[in-house]
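# Sharing a model that was predicted from the sequence below.
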Amino acid sequence: MNVLICDDEWRVTEQVSELLQKHCAENGMQVRFHLFDDPCAIKDLAGYDIAILDIDMGDFSGIDLAWRLRKEKPGIVIIFLTNFIQYAPEGFEVQAFRYLLKTNMQERLVPYFEDAVKEVVRKKQIITISVNSELIDIPVNHILYLESNLRIVIMHLIHDERTEYRFYGNMTDLSEKLEDLGFLRIQKSFLVNMEYIEQMQYEKVHLRGGIVLPSSAKSHKELKQHYLKWRGKNRWAIS
């Protein structure tokens, strides 16, 4: 696992690295840390799994760097460090995983890093489907949602060369396998990746890309509670 640390104060960059290297050594984690105090010096933007970035770095902000990283590697997990709470909305725009005030770094950096590692592992998980007797591996974070039509399952994809796969399958079995990976069965025929839910309304769910799917009115309260619980554990937070 490769971790990028970038802060225009080298002292802070080293402090973050020392805290996390100590944690990784104590827990037997194989992690490579790449330290920079100049965002313009970073070349291999697609080579990192986690990025820990200062937001305010002069002319080239951490937000600018985050957009570039996100473009090269959509699944990168980003933690912002800052002294200024007012930058929080900008972090939300670039899908930051966590937002950490530097005054709380000693207490919160390691727990946030552990959460980020779990998110990287989750994003790297794959499921295998059989299409015309060919076994195909699909990264879980490439699945937008699954749709069933009789015995045919249509897997709709995002961040992939293909837009969908069709295969024989059972939605109940798929739901049981994918529930722990962040999927929610919003209706008998639809299983959605909660990472891409933008809004949950009564009887419908809005997904990234302007997709709107029907959801169960009878189970609306339960579905929303399940989603909010997942979101609280996995989405952007400030501390």
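Nice, I can see it.

# Please count neighbours and contacts with C-alpha atoms only from this point.
Will do.

# what residues does the helix ranked longest in the chain touch?
Taking DSSP state H as the criterion, the chain has its longest helix at helix 105-124. Helix 105-124 is contacted by residues 16, 19-20, 23, 49-50, 75-77, 97-98, 100, 139-141, 181, 234, 239 when judged by Cα atoms under 8 Å, 6 or more residues apart in numbering.

# again, only using 6 Å
Asn141 (Cα atoms under 6 Å, 6 or more residues apart in numbering).

# again, but for stretch 67-86
Contacts of stretch 67-86 (Cα under 6 Å, 6+ apart): 45-46, 49-55, 96-102.

# go with 7 Å
With Cα atoms under 7 Å, 6 or more residues apart in numbering as the test, stretch 67-86 has contacts from 45-46, 48-55, 94, 96-102, 116, 120.

# Second structure for comparison follows:
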Amino acid sequence: MDYNIHEFSSGKELLRNYPKNLDILIIDIQMEILNGMDTSRKIREFDENLEIIFMTSFPEFMQEGYEVKAYRYILKPINEKKITKNILPCIDEIMKKRNNYLTIKVKNYVDRIKIDSIIYIETDRPNIVIYTHDNTYTTKMSISKIEKILSEFGFFRCHNSYIINLKLVQSMNGNSVVINGKSIPVSKYRVKGLKLAITNILGDIIC
């Protein structure tokens, strides 16, 4: 596999010389002038696909990480084992995303949806409605069936009527979760499982 590594001395330098088709960004939260979190917020204004891995000594930044859809947090001190543990799964996920599509029947034709583009899914019996960044699809399928299909791709059924993309969770408050600006209910008996699923997605910071 071919790859390029870019190094930047600051958040401002990164933003000024942002590489084309960047896949993974490993960034320290503590930086002068423009910290890693603020740099990531600016990047999210124009790049939704980048996977961001934060390095930090402060676990309290985890909540802010929801805003920028962080892939993982690596707690300092940093060593080769921690880097490998977090980067290799990230590379695997990127490769899977490039090749994984959901094939559904919409009315009289068949459509293919890029799985990574799905924000959340809602029941509208006997159909389900699939919301993506660019479109909305209605297809006749049970939510239980699509839950089984998407479970290995970082999706979680937070309510009898909803499945969400964990990587797009912005915040969680009581019995609801905000994803892509929309508040979605969370069943009280699924709260613990959702927190655990988010922990597994975010990595070391709360493991």
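That came through fine. None of these values were measured; they are calculated from a predicted model.

# Past the longest helix of structure 1, which element shows up next along the chain?
strand 126-131 (DSSP states H and E).

# what comes into contact with whichever helix or strand comes after that following strand?
Toward the C-terminus, strand 126-131 of structure 1 is succeeded by strand 134-139 as the next helix or strand (DSSP H and E). Residues from elsewhere that reach strand 134-139 of structure 1 (Cα under 7 Å, 6+ apart): Lys124, Gln125, Ile126, Ile127, Thr128, Ile129, Ser130.

# Show me what counts as buried in strand 134-139 of structure 1.
Ile138, Pro139 (16 or more other Cα atoms under 10 Å).

# could you give me the residues in structure 2 that that strand aligns onto?
Using TM-score structural alignment, strand 134-139 of structure 1 lines up with residues 109-114 of structure 2.

# how big's the offset between the matching stretch and structure 1?
Compared with structure 1 after fitting, stretch 109-114 of structure 2 has a mean deviation of 2.8 Å; criterion: mean Cα distance after the TM-score superposition for structure 1.

# so how far is stretch 102-122 of structure 2 from its chain's centroid?
18 Å (Cα atoms, centre = their mean, to the nearest Å).

# Grab the nearest non-local neighbour of Leu45 of structure 1.
Leu69 (5.5 Å; Cα to Cα, 6 or more residues apart in numbering).

# what residue of structure 2 matches up with the one you found?
Alignment note (TM-score structural alignment): Leu69 of structure 1 maps to Ile43 of structure 2.

# Surely its match forms part of a helix?
Yes - secondary structure of Ile43 of structure 2 (DSSP: H, G, I helix; E, B strand; the rest coil): part of a helix.

# Check the gap between it and Met37 of structure 2 for me.
Going from Ile43 of structure 2 to Met37 of structure 2 by Cα to Cα, to the nearest Å gives 10 Å.
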